[in-house]
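1. build me a model:
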Amino acid sequence: MFESPNDLIILLVVIAVLFFGSSKIPELFRSLGRAMGEFKKGRMEAEMEMQQMMLSQEQKKGENIEELEKRIAELQKQLEELKQTKKA
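-> Here you go, the predicted model:
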């Protein structure tokens, strides 16, 4: 029935004219455009928030690794001190 996307668009425009009248069509498409813009904006904000969350998780992992490395260094120092006290 619909061989191309243009056929579907034409059908939708005809239906819109029948239901809303020709004077309401610009308002309808304007509000549709605004809704699409808001949807895109919301999607972009959600993607940015997800990226920030992932970045903060990676930073926390990096901080944990740094903390562990510091703790290991401290333990190695303590071990060396114990070895030296045993020798003395």
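2. C-alpha from now on. contacts and neighbour counts both.
-> OK.
3. helix/strand/coil for Glu3?
-> What DSSP: H, G, I helix; E, B strand; the rest coil gives for Glu3 is coil.
4. which residues touch Asn64?
-> If you count contacts by CA atoms under 8 Å, 6 or more residues apart in numbering, Asn64 has none.
5. with Glu27 as the reference, measure out to the most centrally placed residue in the chain.
-> Closest residue to the average C-alpha location of the chain: Glu47 at 1.8 Å, with CA atoms, centre = their mean. Going from Glu47 to Glu27 by CA to CA, to the nearest Å gives 30 Å.
6. and the helix ranked longest in the chain, how far out from the chain's middle?
-> Longest helix of the chain, by residue count under DSSP state H: helix 25-87. Offset of helix 25-87 from its chain centre (CA atoms, centre = their mean, to the nearest Å): 12 Å.
7. for stretch 2-16, same thing?
-> How far stretch 2-16 lies from its chain's middle: 34 Å, per CA atoms, centre = their mean.
8. would you do the same for the sequence below? I want to compare the two.
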Amino acid sequence: MIGSIWDWIVVIAVVLILFGGTSKIPELFRALGRAVGEFKKGQMEVERELRQMVTEAQSPTPPTQLSPQPTGQTASNTAVNQPANGQPNKNNEVEELRRQVEELKRELERLRNQGQAN
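-> Here you go, the predicted model:
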């Protein structure tokens, strides 16, 4: 019956021509190309931001540059989370990076859905 990918492509093309007409095919492929382009652009942006976060996490920077101190948190609270050498606690950094990765994944999914809607 229909086994290869080319058979499916031919069947889909025939259905598109029958129901959509030949004028709709370029519009369909144009929209598909835009969606793929938006997906790749979002993927590249996420990868760039992840590389930047990893680079920032590996570079020796003062803790105040890694993340702003939440409102209401005192200096004595931050001293508890830091070892004696002044470096931020690695577990806190890892958790912050995980949170940022989850935010980026949600943003990527939102962009994918937005691209599919257009």
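9. sorry, back to before: tell me the contacts of the residue nearest to the centre of structure 1?
-> Listed by CA under 8 Å, 6+ apart, Glu47 of structure 1 has no contact partners.
10. go again using 10 Å as the cut-off
-> Taking CA atoms under 10 Å, 6 or more residues apart in numbering, we find Glu47 of structure 1 in contact with 41, 53.
11. so Gln116 of structure 2 sits against Val36, correct?
-> Yes. Counting by CA atoms under 10 Å, Gln116 of structure 2 touches Val36, with 9.3 Å between them.
12. average offset between stretch 39-46 of structure 1 and structure 2?
-> Its matched residues in structure 2 lie on average 0.7 Å from stretch 39-46 of structure 1 after superposition (mean CA distance after the TM-score superposition for structure 1).
13. how many neighbouring residues does Phe39 of structure 2 have?
-> Per other CA atoms under 10 Å, the neighbour tally for Phe39 of structure 2 reads 20.
14. that should have said Val101 of structure 2, apologies.
-> Neighbours of Val101 of structure 2 using other CA under 10 Å come to 16.
15. could you find the closest non-adjacent residue to it?
-> In this structure, Val101 of structure 2 finds its nearest non-sequential neighbour in Leu50, 7.4 Å apart by CA to CA, 6 or more residues apart in numbering.
16. and for that neighbour, the neighbour number?
-> The burial count for Leu50 of structure 2: 16, using other CA under 10 Å.
17. if I look at it, how far off is Lys105 of structure 2?
-> For Leu50 of structure 2 relative to Lys105 of structure 2 (CA to CA), the value is 11 Å.
18. also Pro26 of structure 2?
-> With CA to CA as the criterion, Pro26 of structure 2 and Lys105 of structure 2 are 31 Å apart.
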